[in-house]
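Trainee: Sequence and predicted structure below; questions after.
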Amino acid sequence: MSQSTPGPTFVAAPDAPLNVLITKTLTLPDVTPEEEAMIRVAAGPDAIVNIVDRPRDGVPLAADADVILGIVPQWLFDAAPRLRWIHATASGVDMFMYPAFLDSDVVLTGEKGLVGSHLADHAFGLLLALVRRIATAVKLGPQGWDNDHRERMRYSELELEGLTMGVLGFGGTGRHLARRAVAFGMNVQAMDLYPVSPSDGVDSVGGPEALADIVATSDVLAVGLPLTDATRAMFDDEMFALMPDGAILLNVTRGEIIDGPSLERALAENRIGGAALDVAPVEPLPADSPLWGFDNCVMTPHTAGASQHRARRNLERFCRNLVALREGRSLEGVVDKQTGF
C-alpha cells in the first residue's frame, strides 16, 4: 500500500472520559480479558468501553461513542453523532469511503503498514505453488507420478533466481515483497503513486510515469496497490498486452484492481504465463468462473490477511493511539480519506 501525506493526524484531547465502542470482526474475532484490560488502561480513568460481537450489535451503543474500533458501515456511522475517530480492523479501507464519512471530520486510522509481512509470505507461497508446479502436483495426487504428468511438470518449472519482480505500490506490502524477492535472488524494481523512499533491495522507486516500463520489463508483476477509483480495473486488456510473454501476475491486495474478463482472455490466449491470486475480481468467485479452469492460475479464497499476530499488533497500535489521543499527540496509521490510503 502506498504512503501519502495524510489529512489530520490527531484528534483534540478529550475534555471528558472517553466512550469506546469495539466491534468484533473477521480480523478481530475476540478480545481476551487481558486485552480488554490493556484497552481500558489506555483509554484512561473512568472511560467507558463496550465490546460487541458484530457491528450491528453496536448500533444501540453508538450514540455516545467517541471512538470505534472495528468496521463501520454507514448505518453504524449514522448512529454515532459524537464519533471523532475510527480505528479500522482492516488493511484495505475502501468500505469506509461513503460520502457521509468522507465529508465528516472523523479521523480514520488502521493497520496501514502492519500487514505486509504475512501478505508477502502468502504471495510467495502462491508464486512458488505456480512456478514450481506445487499446486499441480497436489491436485494430481498419486497421478503425479505418471511419467507424462511428471515430465510435464519438470519441463515447465521455473527458478526465481535471476528473474525480475516489478512491485506496483511500494508501501508495507510492497517492501516486504521486495525483501523476500531479493532473498530468492530476484532483481526488484518498484513504482508508487506518490514519492516514497527506496529500501529492501530497491535502489529507486519510480512514480506513475514508470508504470508502463515496469509492467513491460517484469517477469513477475506484484500488485501492492490500494483500491481507489484510479486503480479499479486498471489491469485491462491494454495492461496485459504490455506484459512480457510468460510473465506472471501476483495479487494479494485487492481483486477489483484486475478486470476479470481481461484476465481470462490473457490466460486463455497465453498472453501471460500465469496468475497467482489471493483476491478475485468478484468475491466470492463464482463456481462457474473460467478462472477455475486454468492450470496456470492458482488461487486462495482471500485468506492472505490471516496471521496469529495480526489482531494483537493492531490492538497494540489502537492502545498507543488511545494514549496519543488523550495526550493530544498525532495518531499512528492515519488514512488519507481523500486518496483512500
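Mentor: Good, I have the coordinates. Note that the coordinates shown come from a computational prediction; the quantities given were computed from them, not determined experimentally. Numbers count the residues shown, from 1 in each chain.
Trainee: can we go C-alpha only for contacts and neighbour counts from here?
Mentor: Will do.
Trainee: which stretches of the stretch 201-341 of the chain form helices?
Mentor: Secondary structure of the stretch 201-341 of the chain (DSSP state H, counting those that start in this stretch): helices located at 211-216, 237-242, 260-268, 310-327.
Trainee: Need those helices in CSV (columns: distance to Val196 and mean neighbour count).
Mentor: Below are those laid out as CSV (distance: least, CA to CA, whole Å; neighbours: other CA atoms under 10 Å):
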stretch, distance to Val196, mean neighbour count
helix 211-216, 15, 18
helix 237-242, 24, 16
helix 260-268, 29, 19
helix 310-327, 23, 19
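Trainee: Let me have the ones you listed in CSV, extended by distance to Met153.
Mentor: Putting the helices of the stretch 201-341 of the chain into CSV (distance: least, CA to CA, whole Å) gives the following:
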stretch, distance to Met153
helix 211-216, 27
helix 237-242, 25
helix 260-268, 18
helix 310-327, 36
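Trainee: nearest to Ile134, of those?
Mentor: The closest of the helices of the stretch 201-341 of the chain to Ile134 is helix 260-268. By CA to CA, the value is 18.9 Å.
Trainee: on that earlier part again, to Leu18, which of the helices of the stretch 201-341 of the chain lies closest?
Mentor: Closest approach to Leu18 among these is made by helix 310-327 (8.7 Å; CA to CA).
Trainee: show me the contacts for the closest residue to Asp66 other than its chain neighbours.
Mentor: Leaving out its chain neighbours, the residue that sits closest to Asp66 by CA to CA, 6 or more residues apart in numbering is Leu83, at 4.4 Å. Going by CA atoms under 8 Å, 6 or more residues apart in numbering, Leu83 touches Asp64, Ala65, Asp66, Val67, Ile68, Phe77, Val106.
Trainee: Comparison target, given below:
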Amino acid sequence: MASPQTIPPRIFVTAFLKPEALALVHEALAGEDYYVADRFNPREEDKAEFLKADVAFGNVLPDWLEESTSLKWMQLESTGFEYYLGCKGLSPDLQITNLRGMFERPAAETAMAGLLGLFRGMNQLIPANRERKWSEIEVRVNLRLLHGSKAVVLGHGSVGKRMRKLLEAYECDVQSYARTSEGAELRDQKSLGDALTTADVVVCCLPNNLSTKGLINRELLARLPEQAVFVNIGRGAVVDEPALIKMLNGHRIAGAVIDVTQQEPLPPEHPLWGCPHTILTHHTGGGYPDEYNAKARYFIANLQRYKQGEALQNIISLQP
C-alpha cells in the first residue's frame, strides 16, 4: 500500500458523460484542481492542461499520453485499451485502469437479442412490418430454436462468462475458448477449430490485444458449418472481416450479429451493411440506463483509493 497523497492531484476530465453524470463528477471534485475537456473536440489548450495533470479520467489521445511526463494514473471510460498498446516512452510508474466487468450484462444481452432475432426471424419480420407485408409462410418455414444449440464462446472473461450463463439457460451445449482462464474447455486453435465444425452459435467476446488480433482468421471461419451464426461483441480486429463478409454473401453461414467492426463508425459504403441475415448493432452493446452515472461513480471511488494510497481497481498492463 502506497502512502496517502499529501499534495492534491491535478485532475483532467475528458470522459464523455451525460449531464447528470458530469454533475456527479463536479460535485465530487468540488475544491479540487481539475479541468474538463470535450473528448470529441480536443483543443491545444486542453492538451496543455492534460500535460500538467497527475490524474486523467477518460480516453485521452494516445499521442498526448506519450508526451505526458507528469501523469500518474489514467482511468479509462472503457473496457478496451488497445488504442494505447503501441504507446512509447510511458513512465513505468503510470497506472492505467479500465472498466472491466461494467458492461458484461448489456453486452451479453445484445448478443442474445441478435441471436434470437435471427433464429426467430425478426430480421425479416421487422422490414415486412414496415412494408405492411404479411410474411407468415416464407418466415415461419425457416425459423429455428436457440434451445439446445451447440455454442462456442470465444473468451472466458466477465462478458464471456455472462454469455455462457445466458446460453446455458437455453440448455445450449456450450464450450468456451481461452488460453489461460480457468473453466474454459478449449485452449488452442486446434481444439477451437474442431469445436467450430459443429457449432450452431459462435460468440466472440475477446478483447483486442497482441495475442487475439486476427485470431479468428479465414481458416477458422472456414470450419463453420452452414447453420452457424457468428456474433461479435468483443473487438472487430479479432476477426478476419473480409473473410466473414465473403462467407455471409456466399450464404456459407446462416448469419451474423456484429456489434464491433474494424472501422468505426462504419462508412455507408462498407460491404457489411449489405450482408444477408446480418444484424449490425453499431457498438451499442454495452449501453444501459445507468451507464454514464456508473462510469462517474467508478472514477470517483477509484480516485478516493488513489488519494488514500490504496490499490486501484482494474489496473491493466500495456505489456505483451
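Mentor: Received it, and whenever you're ready, just let me know what you need. Keep in mind that this is a model prediction, so the values were computed, not measured.
Trainee: Map the residue nearest to Asp66 of the first structure across to the second structure for me.
Mentor: Mapped onto the second structure by TM-score structural alignment, Leu83 of the first structure lines up with Leu71.
Trainee: That match falls within a helix, correct?
Mentor: No - under DSSP: H, G, I helix; E, B strand; the rest coil, Leu71 of the second structure sits outside any helix and is assigned coil.
Trainee: Excluding its own residues, what touches stretch 264-278 of the first structure? List them.
Mentor: Stretch 264-278 of the first structure is contacted from outside by 123, 126-127, 130, 237, 240-241, 243-253, 255, 290-291, 294, 296-304, using CA under 8 Å, 6+ apart.
Trainee: what does it correspond to over in the second structure?
Mentor: The alignment of stretch 264-278 of the first structure onto the second structure (TM-score structural alignment) covers residues 245-259.
Trainee: so how far is that stretch from its chain's centroid?
Mentor: Remark: stretch 245-259 of the second structure is offset 20 Å from the chain centroid, using CA atoms, centre = their mean, to the nearest Å.
Trainee: So which bit of the second structure is stretch 233-251 of the first structure matched to?
Mentor: With TM-score structural alignment applied, stretch 233-251 of the first structure matches the range 214-232 in the second structure.
Trainee: which SS state does Lys139 of the first structure fall under?
Mentor: Here Lys139 of the first structure is helix, with the state taken from three-state DSSP.
Trainee: what about the aligned residue in the second structure for it, how many neighbours?
Mentor: In the second structure, the residue equivalent to Lys139 of the first structure is Pro127, according to TM-score structural alignment. Using other CA atoms under 10 Å, Pro127 of the second structure has 11 other residues around it.
Trainee: same deal with Phe77 of the first structure?
Mentor: Phe77 of the first structure: 20 neighbours (other CA under 10 Å).
Trainee: can you map out the strands along the stretch 151-300 of the second structure?
Mentor: For the stretch 151-300 of the second structure, the strands defined by DSSP state E, counting those that start in this stretch occupy 173-177, 201-204, 229-232, 255-258, 278-280.
Trainee: residue in the first structure matching Ile7 of the second structure?
Mentor: Mapped onto the first structure by TM-score structural alignment, Ile7 of the second structure lines up with Ala16.
Trainee: Helix or strand for that match, just tell me which one.
Mentor: For Ala16 of the first structure, there is no helix or strand it lies in under DSSP states H and E.
Trainee: what's the spacing between it and Leu127 of the first structure?
Mentor: 52 Å (CA to CA, to the nearest Å).
Trainee: Neighbour count: these two, which is higher?
Mentor: Taking other CA under 10 Å, Ala16 of the first structure and Leu127 do not tie; Leu127 has more neighbours (26 against 10).
Trainee: what comes up buried for stretch 173-183 of the first structure?
Mentor: When neighbours are counted by 16 or more other CA atoms under 10 Å, the buried residues of stretch 173-183 of the first structure are found to be Thr173, Gly174, Arg175, His176, Leu177, Ala178, Arg179, Arg180, Ala181, Val182.
Trainee: Check the mean deviation of it from the second structure.
Mentor: Following the fit onto the second structure, the mean deviation recorded for stretch 173-183 of the first structure is 1.4 Å by mean CA distance after the TM-score superposition for the first structure.
Trainee: first to last residue in the match of stretch 264-278 of the first structure, what's the distance?
Mentor: 14 Å.
Trainee: Equivalent analysis for stretch 90-97 of the second structure, please.
Mentor: Taking CA to CA, the first and last residues of stretch 90-97 of the second structure lie 15 Å apart.
Trainee: cool, stretch 151-158 of the second structure as well?
Mentor: Start-to-end, stretch 151-158 of the second structure (CA to CA) is 17 Å.
Trainee: how about it, aligned to which bit of the first structure?
Mentor: With TM-score structural alignment as the criterion, stretch 151-158 of the second structure aligns to 165-172.
Trainee: just stretch 273-286 of the second structure next, same as before
Mentor: Alignment of stretch 273-286 of the second structure against the first structure: residues 292-305, by TM-score structural alignment.
Trainee: tell me which residues in the matching stretch are buried?
Mentor: For stretch 292-305 of the first structure, by 16+ other CA under 10 Å, it's Asn296, Cys297, Val298, Met299, His302, Ala304, Gly305.
Trainee: Please consider this matter closed, and thank you.
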